[in-house]
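Peer 1: give me a model of this one.
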Amino acid sequence: MITRQRHIAHLHLHSALTEDQYADIIELMSGITPHVQAVPPNAVQLDLTSALRYFDLSPYDMVQMTMMRLKGLYGIDSSAGLAGNRMLAAMAADASAPGDTTWVPAERAAEWLYPRPLTALPGIGRATATTLTRYGLHTIGQIADLPPATLQRLLGVGQARLLAERARGHDPRPVVPAEPATHLTADLVLDRDCLDPAHHHRAVLGLAEQIGVRLRGESQIAGRLTLTVRYADRSSTTRTRTLPEPTNHSPVLAATALGMLTALGLQRARVRAYAIRADDLRPADTAHRQLSIDPGDDRARAAEAAADRARRRFGVEAVRPATMAAATALRT
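Peer 2: This next block holds a predicted model:
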């Protein structure tokens, strides 16, 4: 059985995009190939394999045509990676300067991949990198050449097997249009340490609002939130709460996030960063909303829908919670 070689392109879009602009770009890409996967907020992946014969172009020329269309129609600069699978294409795009394309042909994948630092491999975070470098492992090739039993002793069976496959350049995932996200994350890193409780409140409120907007934009609901606060000494604290019911309603998300913040007791903490992660995602049409006799709840949801429409038209900064708007006015 002959397996046709795949040609996957990963494009980084060097521009801040509204939801409508991003949707237009996905539609543009769908005119080149039906196999388009959104990688929010500013990237997209395309499986060009079936489109090559139609356009009668090489994979590299297909990518150049795509980048020219983005520039000509939307004025957006991009960088691209081209390879035989999604992981290698994304890594190649990360290695590309704006306007450039890095092509990693299948026959040269190992040659390109092996000398790269192990931190370039997806799935290797700070803790894993520290463990591996402690044992003299610094490149992806060294991981690929390590006996499986040795890597398993260092990392455990599951993680070792996954990293070994990735280190050899293997990634069987197809490009899937509208692949549902497994989680959403919003974070904020400060320029300097912060001791102000009011600022902590505004920061977490703003992140909860971001999560709500993204959930509603993707027609999803979340069942669980996690708040992580990182301090000046690089330590961090994490709290997780299950929502009363799965939702994408910003006031409920904000109340849950602020409840976790209050429980941390940060009165004198020197905070450097905040992050909120939404998990247990599912389609919004599966939500079972508890009935309420309070007409204010319906008004709040109607106002929220109107605010979302304004953001899609005028950008994400068009509508913000009153607390945050007041804080901006005071600063200016």
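
Peer 1: can we go C-alpha only for contacts and neighbour counts from here?
Peer 2: Noted.

Peer 1: please name the residues that touch Val271.
Peer 2: Contacts of Val271 were listed using C-alpha atoms under 8 Å, 6 or more residues apart in numbering, and they are 193-195, 229-232.

Peer 1: can you show me the helices along the stretch 51-200 of the chain?
Peer 2: For the stretch 51-200 of the chain, applying DSSP state H, counting those that start in this stretch gives helices covering 52-55, 59-74, 86-94, 109-113, 126-134, 140-145, 148-155, 157-167, 197-217.

Peer 1: possible to save these as JSON lines with mean neighbour count?
Peer 2: Below are those laid out as JSON lines (neighbours: other C-alpha atoms under 10 Å):
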{"stretch": "helix 52-55", "mean neighbour count": "12"}
{"stretch": "helix 59-74", "mean neighbour count": "16"}
{"stretch": "helix 86-94", "mean neighbour count": "24"}
{"stretch": "helix 109-113", "mean neighbour count": "17"}
{"stretch": "helix 126-134", "mean neighbour count": "13"}
{"stretch": "helix 140-145", "mean neighbour count": "20"}
{"stretch": "helix 148-155", "mean neighbour count": "14"}
{"stretch": "helix 157-167", "mean neighbour count": "17"}
{"stretch": "helix 197-217", "mean neighbour count": "20"}
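
Peer 1: sequence B follows; please return its structure for comparison with A:
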Amino acid sequence: MGHGDGRGRMVSSAGADDTGTRILHVDMDAFYAAVEVLDDPGLRGLPIIIGAPDGRSVVSSASYEARRYGVRSAMPVSQAIRLCPSARIVMPHFHRYQEVSRQVMAIFESFTPLVEPLSVDEAFLDVQGVRRLWGSPGVIARLVRERVADEVGITCSVGVAATKHVAKMASTIAKPDGMLVVPAARTLEFLSPRPVRAMWGVGPKAAEALEARGIRTIGDIRESSPEMLDRAVGSALSTRLAQLARGEDARAVDTERVEKSIGHEETFEHDILDRPFLRAELLRLADRVAARLRRAQWEAATVSIKIRFDDFRTVNRSQTLSEPTAVGQRIGEAAQALFEQIDRRDPIRLVGVRAEKLQPAGGGGMGLWDDDEDWRRVEGAVDDAVARFGTATITRARHIGRGEGRGAAQHPRAHGVD
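Peer 2: Purely as a prediction, here's the structure:
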């Protein structure tokens, strides 16, 4: 398995056997950093950290040159700088990443209509139905890589396999700038020696539980009894892992995929103990989330919050609403209620609000009365004002004078996959 910095990289030779394959997983290489190099060629070959330079923000991405020093995404920038003092810190330009992402996705869709974006920098492609037009899956993967490099100017890695799970694992191992083909007949041979942590959907806690019982590889999962797996990770996940370990994955490429959540989070310049201020920040973030929901014509059935303390311990809480909403006041009240359930009173460095379980606006119908009618009217007026005059023209009175979180380093995120 790759280490995120190119070590352990495996690639297929030209003309590799792709019998029985149909799924491509295409993943851009260090995407944010690659786009910054594209716009500033003077950065090429340098260790780059994408993040705010104040040291209290987190790393959004890093070039492979920086990753070789141990720099990783979501690491505090201060820690990343200690690991790689020579790194160049570059502020993120999210609008630019979205723009380049659209170019890349358009290339994918020129090969096949069956494209499932997972995020701005990766997607699944089902190429079974376009073989007569373009060639076998391995050939198509090579063509995709060539066009992304020629037309966009950045590199990608591609996994080619019979299933989504194996294709995603293969693209990770091929990074950076590589292609790995796993023919259907060699699926188990490919999976067996891979660590359990390499499996899509296995988080650190599940991996630790498996490893504590001597289950370290995917082959070990296949050889373990259902009872042992159940004790390690629970019956639902154990059944799923057993299937994946056998190479069984019936998931199709989903072209109707929508955002699973929309969220914003804020990292403060200084750790905050002021609970009223934090409650106000949650409401402000909820307003931003709600505005994006309304623009996209979605409503959220669940609200979640993320709280990171000064020791970097992170707590997440979620609540299912009585009915879906895109009203900032309602989302904010839910976020504040969740915040009050957290007993710990240590200084806080980050707060976040996320809308989850999205559905089309109005899909739940309207009751006999609308408790949110007044807020809906107010927030609609705010949307109109923003559309006419810009985002800085209007805000809640309680936010005036607070700036953006007392000098906060902002990291708004639209979560496509969590």
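
Peer 1: please state their TM-score.
Peer 2: Overlay of the two chains. TM-score (TM-score structural alignment, normalised by the length of the first structure): 0.77; 318 aligned residues with a C-alpha RMSD of 3.8 Å.

Peer 1: output the contacts of Val271 of the first structure in a markdown table, with distance to Thr286 of the first structure appended to each entry.
Peer 2: Compiled in a markdown table, these are given as follows (distance: C-alpha to C-alpha, whole Å):
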| residue | distance to Thr286 of the first structure |
| --- | --- |
| Asp193 | 41 |
| Cys194 | 40 |
| Leu195 | 41 |
| Val229 | 31 |
| Arg230 | 34 |
| Tyr231 | 38 |
| Ala232 | 41 |
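
Peer 1: which stretches of the stretch 201-332 of the first structure form helices?
Peer 2: Along the stretch 201-332 of the first structure, counting by DSSP H, counting those that start in this stretch, helices occupy 250-264, 295-314, 322-331.

Peer 1: can you say which of the ones you listed is packed in most?
Peer 2: Counting by mean count of other C-alpha atoms under 10 Å, helix 250-264 has the highest mean neighbour count of the helices of the stretch 201-332 of the first structure, with a mean of 19.

Peer 1: ok, average deviation of that helix from the second structure?
Peer 2: Mean deviation of helix 250-264 of the first structure relative to the second structure after superposition (mean C-alpha distance after the TM-score superposition for the first structure): 3.9 Å.

Peer 1: next one: stretch 62-70 of the first structure
Peer 2: Stretch 62-70 of the first structure, aligned to the second structure and superposed, deviates on average by 2.0 Å (mean C-alpha distance after the TM-score superposition for the first structure).

Peer 1: so where is that stretch in the second structure?
Peer 2: Mapping stretch 62-70 of the first structure onto the second structure (TM-score structural alignment) gives residues 140-148.

Peer 1: contacts for the matching stretch?
Peer 2: With contact meaning C-alpha under 8 Å, 6+ apart, stretch 140-148 of the second structure is reached by 24, 104, 107-108, 111, 127, 134, 154-158, 160, 179.

Peer 1: list the contacts for Arg239 of the first structure?
Peer 2: Counted by C-alpha under 8 Å, 6+ apart, Arg239 of the first structure has contacts 226-228, 260.

Peer 1: measure it to Pro98 of the first structure for me?
Peer 2: In this view, Arg239 of the first structure and Pro98 of the first structure are 38 Å apart by C-alpha to C-alpha, to the nearest Å.

Peer 1: let me have the helices of the stretch 51-200 of the first structure in JSON lines, extended by distance to Thr256 of the first structure.
Peer 2: Formatted as JSON lines, the helices of the stretch 51-200 of the first structure follow (distance: least, C-alpha to C-alpha, whole Å):
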{"stretch": "helix 52-55", "distance to Thr256 of the first structure": "49"}
{"stretch": "helix 59-74", "distance to Thr256 of the first structure": "39"}
{"stretch": "helix 86-94", "distance to Thr256 of the first structure": "35"}
{"stretch": "helix 109-113", "distance to Thr256 of the first structure": "43"}
{"stretch": "helix 126-134", "distance to Thr256 of the first structure": "29"}
{"stretch": "helix 140-145", "distance to Thr256 of the first structure": "41"}
{"stretch": "helix 148-155", "distance to Thr256 of the first structure": "34"}
{"stretch": "helix 157-167", "distance to Thr256 of the first structure": "32"}
{"stretch": "helix 197-217", "distance to Thr256 of the first structure": "9"}
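
Peer 1: and those: which comes nearest Val39 of the first structure?
Peer 2: helix 86-94 (10.3 Å; C-alpha to C-alpha).

Peer 1: quick check: the alignment partner in the second structure of Asn248 of the first structure vs Glu259 of the second structure, distance?
Peer 2: By TM-score structural alignment, Asn248 of the first structure lines up with Ala326 in the second structure. Note on Ala326 of the second structure: its distance to Glu259 of the second structure, by C-alpha to C-alpha, is 15 Å.
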